[in-house]
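# okay, here's the prediction I keep looking at, along with the sequence it came from:
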Amino acid sequence: MNHSAHNGEKPAHAHGDHGASRHTGHSTALFFRKFWVSLVLTIPVVLYADVIEKVFKWSPPEFPGLAYMPLLFGSIVFFYGGWVFLVGAWREIQARLPGMMTLIGIAISAAYFWSIYAVFAGEEALFWELTTLITIMLLGHWLEMRAVSGARGALKELSKLLPDTAEVIRNGKTEMIALSELRENDMILVRPGSKIPADGKIIDGESNVNESMVTGESKPVSKKDGDSVIAGTINGDGALKISVASIGEKTFLAGVMRLVAEAQASKSRLQILSDRAAFYLTVVAITGGVVTLFAWLAAGAEIGFAVARLVAVLVIACPHALGLAVPLVASISTTKAAQNGFLVKQRIALEAARTIDTVLFDKTGTLTKGEFGVVNIWNIQGNTKDEVLGLAASLDALSEHPIAKAVVIKAQEQKIFLKEPKKFEVLKGKGVRAFIEEKEVFVGGPALLESMEIKIPAELSQQVEDGGKKGQTIIFIVKDRALLGAMALADIIREESREAIRALKDKGIHTTMITGDSEDVAKWVSQELGIDEYFARVLPHQKSERVKELQNRNLKVAMIGDGINDAPALTQADLGVAIGAGTNVAIESAGIILVRNDPRDIVKIIKLSKMTYSKMIQNLFWATGYNVVALPLAAGAFAFKGILLQPALAAVFMSFSTIIVAINAVLLKNKTLK
């Protein structure tokens, strides 16, 4: 089964808009076949050409009809091998976008029709130049398309991640069905080591799932009942029963493919510049070719020589490498981004990342987990921390409050046995009360202590005060009217955030944080992470204003956020990066999306952007540099010194430049972002 179609993948040869129009309907095999047929027919044409006799003082044996052999073989090569260039030229002319195909089309047509005339008029024909030119151009295109196909290879692998079949559970029995027959809410069984066929939620089972091919997460992710799984990921050593949530175009993997396709269809500033340069180079080449032709004719040169100069100028000036220089690098970098856990929605965003000197993080959900966690436990009067946590969790197990859930999770992590509470009661605005082993236990905030007239002892008051300054929520545990201890809860800082801030600062990038929280909370998080600057008590509509404030200081700002209220700021920033688990509004407003909630990927984005830009500049140098040197040679500017560039050699140089550009781009695949 081919999954590429429903994942929005383009044909392997469609490298950017420029390349897509040029090779519409073509395949690597087509150029390979045409190259070999043209090569076989070109060899005898070259062997019987005058140039062989002049250079090697040797000529092969003659045979009847030899005079018409170059005409016959040259015509076959022109119409069979050169037809793709003629059709491509016609498409470009129809679209009013003359380019590489137009130049080749004019060059081979000029050489062919002059040679037809020359055969019957007794002039010198250009059949060996024509056949070698077409053969070398076919070879160049074949090598180019192989490189482009290789660049898309990793993207194709994404589309192959889905299995062909799924094991569905119906009426208590399992049966194998084609993936296309799978429906939402179906129950599927995924055996150990198998690929997960659809996005869904685990109903029964526990396992480690390898998500590296989709999210870039190198370690297997532990999954249990209620956890979500992604289509195309690989199940570990446990069997899973999964309720299907999304299939086909709705799956996460299909979304990845769609975003990558959109990114590859979008253009960067450099690509727009190179496309424009390729257009102007085409105009210059045609003008220069015509001027060269008439200049040589005016100088008294033979028509055959003048036509050969025209052909050489048109071929050497082909903007082939220029048209390939940027799209191929962009295609590879977009795919590389997807492999490393972030999706490029707009190429222009990836290009902008290299200039970023300030990263502005939204606090909640980006630097922190956006959920409560126990950060401190204090015990007094000889009680242990486990006793304090155990009593609190025993009562909170019956509550749905986020703080209560955080306490219970902490107790489970510590493997603390929970006791059964009796006569459980919610004390509105204060906390909860219950009896455990016939002892009255209370859990609640400062209001609880005030209502019970319990004073915080000196040994605890300073710690409680410090926790309050940090914006932490403090709860107290009381047993038989005596205070046993307290706990501090806060929005948990991601460990990855520390590494991300450290890595950004090592690169000399200014780090800032924006939050709606109080000054105390913002200051504490900033100090914990070593952030250079923070904005506290920022209302949702003010976030984009803070971005403008930074930009007014001549800073290039990357905004990292996940919520609906981050959308205006993401749009305002020079680079908007949305957390993949965030809202659709935030994701739509961003240029790049992080698949994982891992701020360390920001460093990878900047590194990939710099690597991509460097490759694009190198390719533009290779693509244009040879034109500057070779154009005067092709026009015959140094003919007085006996230096001439034959059309076939011009084709070699042009193809060589294109192949260098393709190989240089493909080298990007081997670079790491670690």
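Perfect, thanks for sending it.
# C-alpha only now, for contacts and for neighbours.
OK.
# quick one: residue 349 and residue 593 touch, right?
No. Under the criterion of Cα atoms under 8 Å, residue 349 is not in contact with residue 593, lying 10.6 Å apart.
# and the two? Which one has more around it.
residue 593 (29 against 22; other Cα atoms under 10 Å).
# now the helices for the stretch 151-300 of the chain?
212-215, 252-265, 269-298 (DSSP state H, counting those that start in this stretch).
# can you list those helices in TSV and add mean neighbour count?
Converted to TSV, the helices of the stretch 151-300 of the chain look like this (neighbours: other Cα atoms under 10 Å):
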stretch	mean neighbour count
helix 212-215	20
helix 252-265	22
helix 269-298	18
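# and here's the other structure:
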Amino acid sequence: MENHHEHHGGEDHAGHQAPQTLPGQATSVASPPTDHAGHAHQQHGAQDDDHAVHSHGQHAGHSTAMFKNRFWLTLVLSVPVVYFSPMVGHLLGYMPPAFPGSTWIPAVLGTVIFLYGGQPFLKGGVQELKNRQPGMMLLIAMAITVAFAASWVTTLGIGGFDLDFWWELALLVAIMLLGHWIEMRALGSAQGALDALAALLPDEAERVTGSGTETLPVSELREGDIVLVRSGARMPADGTVVEGQAEFDESMITGESKTVPRAPGDSVVAGTVATDNTVRVQVTAVGENTALAGIQRLVAEAQASSSRAQALADRAAAFLFYFAAGAGLITFIVWALLGSVPEAVTRTVTVLVIACPHALGLAIPLVIAISTEQAARAGVLIKNRMALERMRTIDVVLFDKTGTLTTGEPDLKDIAAVADGDTDRLLALAAAVESDSEHPVARAIVRAARQRNLTIPDATGFSSLTGRGVRATIDGRTVHVGGPALLRELGAVEPEPLARSTRTWMDRGAAVLHVIDGNTILGAVSLEDAIRPESRQAVAALQNRGIKVAMITGDARQVAQAVAEELNIDEVFAEVLPADKDKKVAELQGRGLKVAMVGDGVNDSPALARAEVGIAIGAGTDVAMESAGVVLAGNDPRAVLSMVDLSRASYRKMWQNLIWATGYNVLSVPLAAGVVAFAGVVLSPAAGAVLMSVSTIVVALNAQLLRRVKLNPAQVR
């Protein structure tokens, strides 16, 4: 703010840096070449699908639609297989119809089910063997293969076995296909955030030409083109408004539901909607360089990133394979030694079915996928899943002051008039002089006058006085607005009461501008870096969650202290050189604290990288976004709360699912092995399949409860 004062003293207003644009106007996250943001999504989506396939049971590249189609056909074929089964007829008290060839119906249809419905599991099992990464697909493949072979042996009358498992095989494949369909649907919904972002871009745009407008595909737009965006239409690319004013709905990018006004000179982002008026916009970024494409890349990277929790689930699945295979082998040997080979085969098949670590393999990946999607919908873009996992352990959140807790723009703070009660007239005069200036300080003064509904007099003859201030003529009188250099030049002396006020303001780090009519000082105004209204709520809510809040800035200590006192911040690091910000993070870590750093500038990047969790404000620089594990699409610091709440909720769900999945296996495998068969309790392979799928469904539904976590920044608790 000090340099606002001096700069406003008369240096070129254009020299001031314009407010930074909404998220990452030219995000430099690495991505494949694209000609359209949607193409970027499709490529990343494919990569993410491959990852999901690999991580969640080696689904052999199959899609949700494939599991769905195979499930329905298998279910239809399973009906006659079950109906013509003598065992089912005996259990339900009916005699299956007998006609020439009727006994072959279960075998023929069962074979079709095994080869068609069971194909994903057979291919997945082979792939796991090749990769030497045994898991659930191999277990399912083993179970259905054993059931298939035993049933054909019985159907052909070889060896006198009574192992008619056709109906169990049919139900097992159908139920496992259903379980995988549910799993793939749930995992696929995590791609919904990317699909929703891709859908934000219109297919066509209206480009302004010398003779009117022409409609063309968005992919043909180029930087520098002028496009016409009508009321209710979406922005086809990033750009700057050059004509017209409109309220823009940016909720799809920032998570904020309130519309924001955009006028000439303001930046607008691809995918946002002009809600009330038509505007003309000059395109500044197209295709992969738009903020929307950058967000898509960040979400895709987050969904493709690995994590400790994922590794834990993969190791647990491998362990359960060996556990199940060992239990199956022991079961077969024990029952065979007891003289019952058919029962040994039956028990072994049931063990292999019920011990499939399907629910376990789904437990953690599904939670991570849903939490990543939920975060994206709330404007929290997680580049690295480890950042989300670590957030629940954070002890202190370290905010960069300028542009994070504050807007980075001046805001009118105080007014003092020499004549008591004359503050409105003083502000109106200042606004009149400044009305022709585009300087941020000038805009802040004019904005404050308009917010108070003051009548701003007409001013003429505006001119800038280099290094001193500005002046204009109002009602035939010359009125100056400027800082200390202007007072010295005019030889004006502040009255003592006014001088006391201005000294207090300057001690606080505010910029002070005097309003002078001729040679008479009418009063002064102070301007400070505006504190975001959301910052107070963010700080209080973090503290309510037991997390300390610290602030770091290069500003003078009195400036930092004033902001810290207003926000009730626990600790302040002031007058910190850019190169030393990461040292302050290390200092906090040296006290045994886990740190989340929130920043938006190039000089924040080392600190973002050093912190346990680096969080970049979306309006910040590309470098900061690269260094962070998380990017907030908007400028609302309350979005950090979404991360804390989601991290804690995700952790709870992970452990609930792990306990359910592993506990289920530990209890069910002995039952499947026939440990209590002496008491007449036996578990058929079909019953094992039902229980296995129930376990999977429970885990999937429990993970879906994450969608109930409220992440809207406006709903701060």
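All right, it came through fine. None of the values given here were measured: they were computed from a predicted structure.
# for the helices of the stretch 151-300 of the first structure, give me TSV that also has distance to residue 490 of the first structure.
Listed next are these as TSV, based on distance: least, Cα to Cα, whole Å:
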stretch	distance to residue 490 of the first structure
helix 212-215	28
helix 252-265	31
helix 269-298	44
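# all helices for the stretch 1-150 of the first structure, in order.
Counting by DSSP H, counting those that start in this stretch, the helices of the stretch 1-150 of the first structure are 16-22, 28-47, 50-56, 69-76, 83-94, 100-121, 127-159.
# so what's residue 577 of the first structure up against?
Counting by Cα atoms under 8 Å, 6 or more residues apart in numbering, residue 577 of the first structure makes contact with 558, 559, 560, 561, 570, 587, 590, 591, 592, 593, 594.
# if I look at the last one, how far off is residue 342 of the first structure?
This points to residue 594 of the first structure. Distance of residue 594 of the first structure to residue 342 of the first structure, given as Cα to Cα, to the nearest Å: 4 Å.
# between the two, which contacts overlap?
With Cα under 8 Å, 6+ apart as the test, residue 594 of the first structure and residue 342 both reach residue 601.
# quick check: the residue lying closest to residue 581 of the second structure once chain neighbours are set aside vs residue 586 of the second structure, distance?
Closest residue in space to residue 581 of the second structure, ignoring its immediate chain neighbours: residue 607 at 5.8 Å, by Cα to Cα, 6 or more residues apart in numbering. As for residue 607 of the second structure, its distance to residue 586 of the second structure is 9 Å (criterion: Cα to Cα).
# more neighbours, the two?
Each of residue 607 of the second structure and residue 586 has its neighbours counted (other Cα under 10 Å); residue 607 has more, 28 against 18.
# what does the more buried one align to in the first structure?
Counting by TM-score structural alignment, residue 607 of the second structure corresponds to residue 569 in the first structure.
# the contacts of residue 577 of the first structure in strands, which ones?
558, 559, 560, 561, 592, 593, 594 (DSSP state E).
# nearest to residue 14 of the first structure, of the residues you listed?
The closest of those to residue 14 of the first structure turns out to be residue 592 (Cα to Cα; 22.7 Å).
# OK, contacts around the alignment partner in the second structure of that closest one?
Using TM-score structural alignment to pair residues, one finds that residue 592 of the first structure aligns to residue 630 in the second structure. Residues in contact with residue 630 of the second structure (Cα under 8 Å, 6+ apart) are 380, 381, 382, 383, 384, 387, 613, 614, 615, 616.
# and the first one, what pairs with it in the first structure?
For residue 380 of the second structure, the equivalent position in the first structure is taken to be residue 342, counting by TM-score structural alignment.
# give me the distance between the aligned residue in the first structure for residue 98 of the second structure and residue 68 of the first structure.
Aligned counterpart of residue 98 of the second structure in the first structure: residue 62 (TM-score structural alignment). According to Cα to Cα, residue 62 of the first structure stands 12 Å off from residue 68 of the first structure.
# quick one: the helices in the stretch 451-600 of the second structure, in order.
Ranges of helices in the stretch 451-600 of the second structure, per DSSP H, counting those that start in this stretch, are 484-490, 496-507, 533-544, 557-567, 581-590.
# quick revisit: between the helices of the stretch 1-150 of the first structure, which one is closest to residue 8 of the first structure.
Of all the helices of the stretch 1-150 of the first structure, helix 127-159 comes closest under Cα to Cα, at 9.2 Å.
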